[in-house]
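Colleague: Can you look at this prediction? I've put the sequence above it.
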Amino acid sequence: MHEAIDMSLWTGRTDEGKNLRWHQHVVPRREKDQEPGVAILGVASDEGVKRNQGRIGAATGADAIRQTLANQAYHLQHPIYDTGNLRCEQGNLEALQREQAALVNQLLDQNHFPLLLGGGHEIAVGSFLGLEQHLRPTRTAAPIAIINFDAHFDLRQATMATSGTPFLQIAEHCQAEAIPFHYCCLGISEASNTRALFTRADLLGVKYLQDDNLNSWQLPQVEAKLEEFLRPCQALYLSIDLDVLPAETAPGVSAPAARGVPLPILEHLLTFIKKVAQNRLKVADIAEYNPQFDIDGRTARVAARLCHRLIC
């Protein structure tokens, strides 16, 4: 179900002069007659986390990130619109994913950049399908790249969709449509992924780097691999699961990381990816923020900072 945004979330400090903050710029998104800009969309669901036997609470994540963003200093050059929230009704995650895909497609058709806030990582299915519906790639078209910063492959096999299945769902959709599945996952924790998941990733041709291969002295090699991965692609969908970060940096997630990828490394790679992809970056989302387990708002502040990094 699509709900209009509660603009009371966008409140904060007001300074004199040009010291502007996000809450002074964000306006509700209309269905027409708006200049292209960034369109924020919340996916208020942790049904996939519940099905995956994780700790629930991420359904309130989108609004909590908005409240932190509201007081953040504004340094952007384009409009920011709030598209409201999608909610999972009666546990029907599959219907939510279809509705999300349709709305992402609509935002792209209006030349907006969809920035989605979660919510569980079930958000990924609707983000990718919305981009795919917008581009309508043929069998011979250049692939749509997926880059996922995550401690987990999210390639689990299950009888129904969960927060652990989204990229397998996307892979199966690509196979059914006879289009390439072009997926790179950065930050994989060996301890958090079974041997069967590594085998499945290899069979699907997934490119990945483990968390202990993402150190500052290894960045030149990582950048070369990312540049090679992005070179043939027509578009990029970028996903950040906050559990890719160390637990002390991002405690408010569904599955805290024992090691994780340090925030400076993540930010460096985001900047590099944006530089290489340029205008091919079409959709981004931030998943798995769980305010119920956050400490001093640490994770919300990190999520807000990453929003700025993605669209500045």
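Modeller: The structure has been received and is ready for your questions. Residues are numbered from 1 along each chain as shown.

Colleague: Could you use CA atoms for every contact and neighbour count after this?
Modeller: Noted.

Colleague: Buried residues in stretch 81-99, which are they?
Modeller: 81-88, 93-94, 96-97, 99 (16 or more other Cα atoms under 10 Å).

Colleague: and what of stretch 25-40?
Modeller: In stretch 25-40, counting by 16+ other Cα under 10 Å, buried: Val26, Val27, Pro28, Arg29, Pro36, Gly37, Val38, Ala39, Ile40.

Colleague: Endpoints of it, how far apart?
Modeller: Taking Cα to Cα, to the nearest Å, stretch 25-40 runs 13 Å from one end to the other.

Colleague: taking the buried residues of stretch 81-99 one by one, which sit in strands?
Modeller: Tyr81, Asp82, Thr83, Gly84, Asn85, Leu86, Arg87 (DSSP state E).

Colleague: all strands for the stretch 101-250 of the chain, in order.
Modeller: 113-118, 144-149, 182-188, 207-210, 235-241 (DSSP state E, counting those that start in this stretch).

Colleague: Name the residues that touch stretch 229-239?
Modeller: With contact meaning Cα atoms under 8 Å, 6 or more residues apart in numbering, stretch 229-239 is reached by 124, 127-128, 131, 142-149, 184, 276-277, 280-287.

Colleague: Pasting the second one now:
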Amino acid sequence: MPEPDMSVWTGRVDTADGPTALRWHQMVKPLAPDSPPGVVLIGFACDEGVRRNGGRVGAKDGPRAIRKALANFAWHRQQPVYDAGDVRCDGGDMEGAQVRLAEAVRNALVAGHCPLVLGGGHETAWGTYQGLVSFRSDVNIGIINVDAHFDLRDDEPGNSGTPFRQMADWCQAHGRWFGYMALGISVPSNTRALFDRACALNACWRLDQSLVPWNLGRVLADVTAFAGSADYLYLSIDLDVLSGAVMPAVSAPAARGVALESVEEILTAVRDTGKLLVVDIVELNPLHDINGQSARLAARLVWHFLNARKVDGEQP
């Protein structure tokens, strides 16, 4: 991978408030071979899968936009965060880029880090998963996809709508369990064929209309039960699960969507299982952003995932 572009990590410096007034741009460091274990940001600057899937291209610029939005956020962590740079997709070679992403994810896991992949289209997920199973192919990996779409299409070659079907194929070929939970599925956005395929694969799912505050306790219990069937978890978050009113900068904005608060609770529940090995956040398309609002929301999800604890002094 190329060296990370650290010029994006710039922002406000509150000198007068001292060492407790730090921001992300002051704390994120480039990944080095001897870096102590932490979270590693890996960009996947690719939207070739979106193009193949007939969507709105532009997600290749998502990783930089998320980093830029993160840069000025307040730092509340103890553990380090590193930037490993971007895997790029040149000349439409999506499959080659996915192989390189898999290598970056595997290397981070081998070094004891938690990879957090910034997409890119949802073709990101197939690269992330390949890296995960090359690290641990001998265990049961539970896949949780927070998404308006199943992404189980049977298209060839692969695209942004096929990654979880590709995972199912890999599991079948290698005699592994395909444990797949999709949260936030939109019925109008998935054909009958996709529901039939999900049934045939013994997938479990919850619809977007189920992920409401008064029903979220049941959903989180389902997540915990699903996690109990897995040795480790992989979490993929497609930003198009959110309402298009708050997340317009995706390939396919949601007419209804799921509330941000519900997505945050799911992220926290998955992380707190203690089984999560890798996460990716995909589909931010800065070309359709409004005043950087969507990039800040994507960055806020990254921030929440890494900081979902009450700060000192917060009242219950």
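Modeller: Structure's in. What do you need? The shown structure was predicted, so the numbers you read here are calculated from the model rather than taken from an experiment.

Colleague: re the thing from before, so which of the buried residues of stretch 25-40 of the first structure is the closest to Leu168 of the first structure?
Modeller: When these are compared for distance to Leu168 of the first structure (Cα to Cα), Ile40 wins out at 25.6 Å.

Colleague: what residues are up against that closest one?
Modeller: With contact set as Cα under 8 Å, 6+ apart, Ile40 of the first structure has these partners: Ile80, Tyr81, Asp82, Thr83, Gly84, Pro114, Leu115, Leu116, Leu117.

Colleague: Is it within a helix or a strand, and which one?
Modeller: Assessed by DSSP states H and E, Ile40 of the first structure sits inside strand 38-44.

Colleague: How far does that strand sit from its chain's centre?
Modeller: In terms of Cα atoms, centre = their mean, to the nearest Å, the centre of strand 38-44 of the first structure is set 10 Å apart from its chain centre.

Colleague: so Lys68 of the second structure sits right up against Val8, yeah?
Modeller: Yes. Counting by Cα atoms under 8 Å, Val8 is a contact partner of Lys68 of the second structure at 5.6 Å.

Colleague: So if I had to pick from those two, which one is more boxed in?
Modeller: Lys68 (22 against 16; other Cα atoms under 10 Å).

Colleague: host element of that one?
Modeller: Assigned by DSSP H and E, Lys68 of the second structure falls in helix 62-70.

Colleague: average offset between that helix and the first structure?
Modeller: In this overlay with the first structure, the average offset of helix 62-70 of the second structure from its partner residues is 0.5 Å by mean Cα distance after the TM-score superposition for the first structure.

Colleague: Going by secondary structure, the aligned residue in the first structure for Ala295 of the second structure is in what exactly?
Modeller: In the first structure, the residue matched to Ala295 of the second structure (TM-score structural alignment) is Ala300. Using DSSP H and E, Ala300 of the first structure falls within helix 298-311.

Colleague: how big's the offset between that helix and the second structure?
Modeller: Mean deviation for helix 298-311 of the first structure: 1.1 Å (mean Cα distance after the TM-score superposition for the first structure).

Colleague: Next one: the equivalent of Val223 of the second structure over in the first structure from Leu155 of the first structure, what distance?
Modeller: Matched to the first structure by TM-score structural alignment, Val223 of the second structure sits across from Leu226. Computed as Cα to Cα, the Leu226 of the first structure to Leu155 of the first structure distance reads 21 Å.

Colleague: For the residue lying closest to Val187 of the second structure once chain neighbours are set aside, which residues are in contact?
Modeller: Spatially, and ignoring its direct neighbours in sequence, Val187 of the second structure is nearest to Leu207 (7.3 Å; Cα to Cα, 6 or more residues apart in numbering). Neighbour list for Leu207 of the second structure: Leu183, Gly184, Ile185, Ser186, Val187 [criterion: Cα under 8 Å, 6+ apart].

Colleague: For Ala97 of the second structure, which residues are in contact?
Modeller: With Cα under 8 Å, 6+ apart, Ala97 of the second structure has these contacts: Cys46, Val87, Arg88, Cys89, Asp90, Gly127.

Colleague: And the residues you listed, which is closest to Met1 of the second structure?
Modeller: If you rank the contacts of Ala97 of the second structure by distance to Met1 of the second structure using Cα to Cα, Val87 comes first, at 6.2 Å.

Colleague: Quick one: map the closest one onto the first structure.
Modeller: Checking TM-score structural alignment: Val87 of the second structure goes with Leu86.

Colleague: roughly how far apart are that match and Ala95 of the first structure?
Modeller: For Leu86 of the first structure relative to Ala95 of the first structure (Cα to Cα), the value is 11 Å.

Colleague: what do you get for Thr271 of the first structure?
Modeller: 34 Å.

Colleague: biggest helix in the second structure by residues?
Modeller: Using DSSP state H to define each element, the second structure has its longest helix at helix 94-110.

Colleague: quick check, distance from that helix to the centre of its chain.
Modeller: With Cα atoms, centre = their mean, you get 15 Å for helix 94-110 of the second structure.

Colleague: returning to that earlier point: JSON lines please, covering the contacts of Ile40 of the first structure and showing distance to Arg13 of the first structure.
Modeller: Shown next, in JSON lines, are the contacts of Ile40 of the first structure (distance: Cα to Cα, whole Å):
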{"residue": "Ile80", "distance to Arg13 of the first structure": "18"}
{"residue": "Tyr81", "distance to Arg13 of the first structure": "19"}
{"residue": "Asp82", "distance to Arg13 of the first structure": "19"}
{"residue": "Thr83", "distance to Arg13 of the first structure": "23"}
{"residue": "Gly84", "distance to Arg13 of the first structure": "22"}
{"residue": "Pro114", "distance to Arg13 of the first structure": "26"}
{"residue": "Leu115", "distance to Arg13 of the first structure": "24"}
{"residue": "Leu116", "distance to Arg13 of the first structure": "24"}
{"residue": "Leu117", "distance to Arg13 of the first structure": "23"}
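
Colleague: any idea which of the residues you listed is closest to Glu177 of the first structure?
Modeller: Pro114 (23.7 Å).

Colleague: related to what we said a few turns ago, which strands and helices sit next to the helix holding Ala300 of the first structure?
Modeller: Packed against helix 298-311 of the first structure by the contact rule (3 or more Cα pairs under 8 Å, 6 or more residues apart in numbering; DSSP states H and E) you find helix 61-70, helix 263-277.

Colleague: I am finished for the moment; much appreciated.
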